[in-house]
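Chemist: I'd like to go over a predicted model; first the sequence, then the structure.
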Amino acid sequence: MRIPRVFEPQPLSAGARIELGDTSIQHVVRALRMNDGDRICIFNGEGQECLAQLADVSKRSAWAILEQPATPAVESPLQIHVGQTLSRGERMDYAVQKATELGVSKITPLTSERCEVKLKGDREDKRLRHWQQVATSACEQSLRTRVPSIEEVSPLQTWIEQVDADLKLVLHHHTAQPLQSMDPPGSVALLIGPEGGLTEAEVDAALAAGFQPVAFGPRVMRTETAPVAACAILHYLWGDLG
């Protein structure tokens, strides 16, 4: 059986004994019914992972005795920051999950003129925590060792003016500019519009802020599909896919 991976945001050192958090206990103890002596893999979101042996397992608590930590080469050299306009239902979950599996470094949920999702106060905080957990779970599954951060919801205009990257791209199907003609970047900011698309004024604002328009083929993609295709292509060209 594959050794389960869990996320514990704390320092990892050989021989250390750490207490597992509630989410890890729910997974390895209550769901998988693991016991003392069983082995798990712990990663801390900062590039390290470590095999560990469970100890003092009960229904509500469990400890892990760490072996030698490792720093596997599983993170892409290309840093991608996705500005993802909010979408309804499970579409945002899908975009966060798949973008994480493909190696993005950061995701900022955006509001725009055609965005139909409105988040404020406690509801916004709850969704941000949920999306961060979606990203963490995707890292557990995909063997990543760094968890992308889910930033606070931002107006599109604010994000395009403040985001910093070597190359800034806005997905816009009315362009034929090839990515292969661009100089290889170390970091990319990727702007994804809502289901109804960005307005011409928003595209113009992005271009004025230094973004370059790019299309990934002749077909128009849904808002949750676009970051998946884009991140795969970017990592194939300049990252570690392929």
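Modeler: Nice, I can see it.
Chemist: drop to CA atoms for contacts and neighbour counts, all remaining ones
Modeler: Noted.
Chemist: neighbours of Ala208, just the number please.
Modeler: Neighbourhood size, Ala208 [other C-alpha atoms under 10 Å]: 12.
Chemist: Report the separation between it and Ser181.
Modeler: Distance, Ala208 to Ser181, by C-alpha to C-alpha, to the nearest Å: 21 Å.
Chemist: try Lys98
Modeler: Distance of Lys98 to Ser181, given as C-alpha to C-alpha: 27 Å.
Chemist: Show me what counts as buried in stretch 42-61.
Modeler: Neighbour counts over stretch 42-61 (16 or more other C-alpha atoms under 10 Å) mark 42-45, 47-55, 57, 61 as buried.
Chemist: Geometric centre of the chain: which residue is closest?
Modeler: Thr100 (3.3 Å; C-alpha atoms, centre = their mean).
Chemist: got the contact list for the residue of the chain positioned farthest from its centre?
Modeler: Each residue of the chain has a distance to the centre, and by C-alpha atoms, centre = their mean the biggest one is for Asp56: 33.1 Å. Remark: with contacts taken as C-alpha atoms under 8 Å, 6 or more residues apart in numbering, Asp56 is in contact with 36, 62-63.
Chemist: Restricted to helices, list the residues you listed.
Modeler: Nothing among those maps onto helices, per DSSP state H.
Chemist: Report the separation between the two terminal residues of stretch 38-48.
Modeler: In stretch 38-48, first residue to last residue: 20 Å (C-alpha to C-alpha).
Chemist: buried ones in whichever strand or helix holds His235?
Modeler: Assessed by DSSP states H and E, His235 sits inside helix 226-238. Neighbour-count burial for helix 226-238 flags 226-228, 230-235, 238 (criterion: 16+ other C-alpha under 10 Å).
Chemist: From the chain's centroid, how far away is it?
Modeler: 13 Å (C-alpha atoms, centre = their mean, to the nearest Å).
Chemist: ok, now stretch 98-109?
Modeler: Relative to the chain's own centre, stretch 98-109 is displaced by 3 Å; criterion: C-alpha atoms, centre = their mean.
Chemist: same question, stretch 34-49
Modeler: The answer for stretch 34-49 is 20 Å, by C-alpha atoms, centre = their mean.
Chemist: Over to stretch 124-144?
Modeler: With C-alpha atoms, centre = their mean, you get 7 Å for stretch 124-144.
Chemist: which outside residues touch it?
Modeler: 5-7, 74-75, 93, 96-98, 100-101, 103, 145-153.
Chemist: Among the residues you listed, name the ones in strands.
Modeler: 5-7, 149-150 (DSSP state E).
Chemist: Return the residues in contact with Val214.
Modeler: So Val214 contacts 169-173, 175-179 (C-alpha under 8 Å, 6+ apart).
Chemist: Scan these and report the most crowded one.
Modeler: Neighbour-wise, the contacts of Val214 (other C-alpha under 10 Å) top out at Leu171, 24 neighbours.
Chemist: A further structure is provided below for comparison with the first:
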Amino acid sequence: MPGFFLDHLEGERALIREDAGHIVKTLRRGEGDRVFAFDGLGNRLECEIVRADRREVDLRVLSAVPAGTEPRVSVTLYQGLTKAPRMELVIQKCVELGIGAIVPVVFSRCEVRDLGTERLGRYRKIAREAAKQCGRAVIPRIGEAIPFSELLQAQECLICPYEEAEGYGLYRGLLDRAGRGRYGIVVGPEGGMTREEAHSLREAGGGIVTLGPRILRTETAGMAVLSAMLCVYGEME
């Protein structure tokens, strides 16, 4: 049975609004039927429908258990702001893989320099749909765009793939940083990050790593690093 994200939860009462039409019209669920829902905090709830129409489904929570679908390591992707189709692909696939948050960053070579409220809302909707589709119990945060200077203040342990890096590969970089708990993956935009930006990241404690002899597109690099990170840290067993 599919699960849905709650739009409101207070005690034993909960509401679903965004997926109400799908529940009522497509799945033909109604009063007395049971559905599974996620609270967005990592829990899976079994609920009974109290009232339902195409605009809102009123639920009574029967039980709640940890969903067990979230990685033990927290990973934020700091993605160089890029054109919408590429950003949408990055968000969808990284959410499926298990990213904790995605924060767009304005690098000096970014062709797109402003996110906009409407587009940010669309990106957040894509994250919600991707999380629901792959059975996650948390909707990863899609943050507002930040300048590169703000990225340098990040508190996570940063892994920074860079096409001009030599002699220090991703695998070694991940092993050297095992057990940190909170990680950030930094990916430059279409034109890549500048040498000055790479130097600034290194000075801020970031691990500048190579992904091998092939240059990956900006929409591919984050997925590759995230997949490797989760594998090396035992999250794909």
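Modeler: That came through fine. None of the values given here were measured: they were computed from a predicted structure.
Chemist: Please state their TM-score.
Modeler: The TM-score (TM-score structural alignment, normalised by the length of the second structure) is 0.89; 232 aligned residues with a C-alpha RMSD of 2.0 Å.
Chemist: follow-up on the earlier one: quick check: of the buried residues of helix 226-238 of the first structure, which lies closest to Val28 of the first structure?
Modeler: Minimum distance to Val28 of the first structure across those is 29.6 Å, recorded for Val228 (C-alpha to C-alpha).
Chemist: Break down the second structure into its strands, ranges please.
Modeler: 3-5, 8-10, 13-16, 34-38, 43-52, 57-66, 74-80, 101-106, 141-142, 146-147, 157-161, 182-187, 207-209.
Chemist: Now which residue in the second structure aligns to Asp238 of the first structure?
Modeler: Asp isn't right for residue 238 of the first structure; it's Trp. Counting by TM-score structural alignment, Trp238 of the first structure corresponds to Tyr233 in the second structure.
Chemist: that older thread, give me the more crowded residue out of Lys98 and Ser181 of the first structure.
Modeler: Counted by other C-alpha under 10 Å, Lys98 of the first structure and Ser181 do not tie: Lys98 has more neighbours, with 22 against 7.
Chemist: Thought Ala226 was touching the more buried one, still the case?
Modeler: No: contact criterion C-alpha atoms under 8 Å: Lys98 of the first structure and Ala226 do not qualify, at 10.6 Å.
Chemist: hey, which helix is longest across the first structure?
Modeler: helix 121-142.
Chemist: That one: which residues count as buried?
Modeler: Within helix 121-142 of the first structure, the residues scored as buried using 16+ other C-alpha under 10 Å are 128, 131-140, 142.
Chemist: quick revisit: same list (the ones in strands among the contacts of stretch 124-144 of the first structure) but as TSV, adding distance to Thr158 of the first structure.
Modeler: As requested, those are exported to TSV (distance: C-alpha to C-alpha, whole Å):
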residue	distance to Thr158 of the first structure
Arg5	37
Val6	35
Phe7	32
Ser149	18
Ile150	16
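Chemist: Val188 of the first structure: which of the residues you listed is nearest?
Modeler: Nearest member of those to Val188 of the first structure, counting by C-alpha to C-alpha, is Ser149, at 15.3 Å.
Chemist: Trace Val73 of the second structure over to the first structure, please.
Modeler: Using TM-score structural alignment, Val73 of the second structure pairs with Leu78 in the first structure.
Chemist: Please tell me how far the residue mapped onto Ala215 of the first structure from the second structure sits from Arg113 of the second structure.
Modeler: Aligned against the second structure by TM-score structural alignment, Ala215 of the first structure finds its counterpart in Thr210. Thr210 of the second structure sits 26 Å away from Arg113 of the second structure, going by C-alpha to C-alpha.
Chemist: residues near the equivalent of Trp63 of the first structure over in the second structure, how many?
Modeler: Residue mapping for Trp63 of the first structure onto the second structure gives Asp58, with TM-score structural alignment as the criterion. Asp58 of the second structure has 20 neighbouring residues, counting by other C-alpha under 10 Å.
Chemist: And His199 of the second structure, by the same measure?
Modeler: 14.
Chemist: re earlier: list the contacts of the match of Trp238 of the first structure.
Modeler: Ala178.
Chemist: Report the contact partners of the residue lying closest to Ala137 of the second structure once chain neighbours are set aside.
Modeler: Nearest residue to Ala137 of the second structure in three dimensions, chain neighbours excluded: Gly42, at 4.6 Å (C-alpha to C-alpha, 6 or more residues apart in numbering). Contact analysis of Gly42 of the second structure by C-alpha under 8 Å, 6+ apart lists 66-70, 136-138.
Chemist: Look up how far Pro11 of the first structure lies from the closest residue to Thr71 of the first structure other than its chain neighbours.
Modeler: In space, and not counting its chain neighbours, Thr71 of the first structure is closest to Gln48: 4.7 Å by C-alpha to C-alpha, 6+ apart. With distances taken as C-alpha to C-alpha, Gln48 of the first structure is found 9 Å from Pro11 of the first structure.
Chemist: Please apply the same query to Ala55 of the first structure.
Modeler: 18 Å.
Chemist: Now rank the contacts of Gly42 of the second structure by neighbours and give me the top one.
Modeler: That'd be Arg136 among the contacts of Gly42 of the second structure, by other C-alpha under 10 Å, with 27 neighbours.
Chemist: and Glu200 of the first structure, how many residues sit next to it?
Modeler: 10.
Chemist: what lines up against it once you look at the second structure?
Modeler: Using TM-score structural alignment, the partner of Glu200 of the first structure in the second structure is Arg195.
Chemist: measure that match to Gly188 of the second structure for me?
Modeler: 11 Å.
Chemist: Overlap in contacts, those two.
Modeler: By C-alpha under 8 Å, 6+ apart, no residue touches both Arg195 of the second structure and Gly188.
Chemist: any idea what sits nearest Pro189 of the second structure, other than its immediate chain neighbours?
Modeler: Gly80 (4.3 Å).
Chemist: Tell me who's in contact with the one you found.
Modeler: Per C-alpha under 8 Å, 6+ apart, neighbours of Gly80 of the second structure: 104-107, 110, 186-190, 218.
Chemist: Next, the contact list for the nearest residue to Gly212 of the second structure once chain neighbours are set aside, please.
Modeler: Of all residues not flanking Gly212 of the second structure in the chain, Gly169 sits nearest, at 7.1 Å (C-alpha to C-alpha, 6+ apart). Counting by C-alpha under 8 Å, 6+ apart, Gly169 of the second structure touches 209-212.
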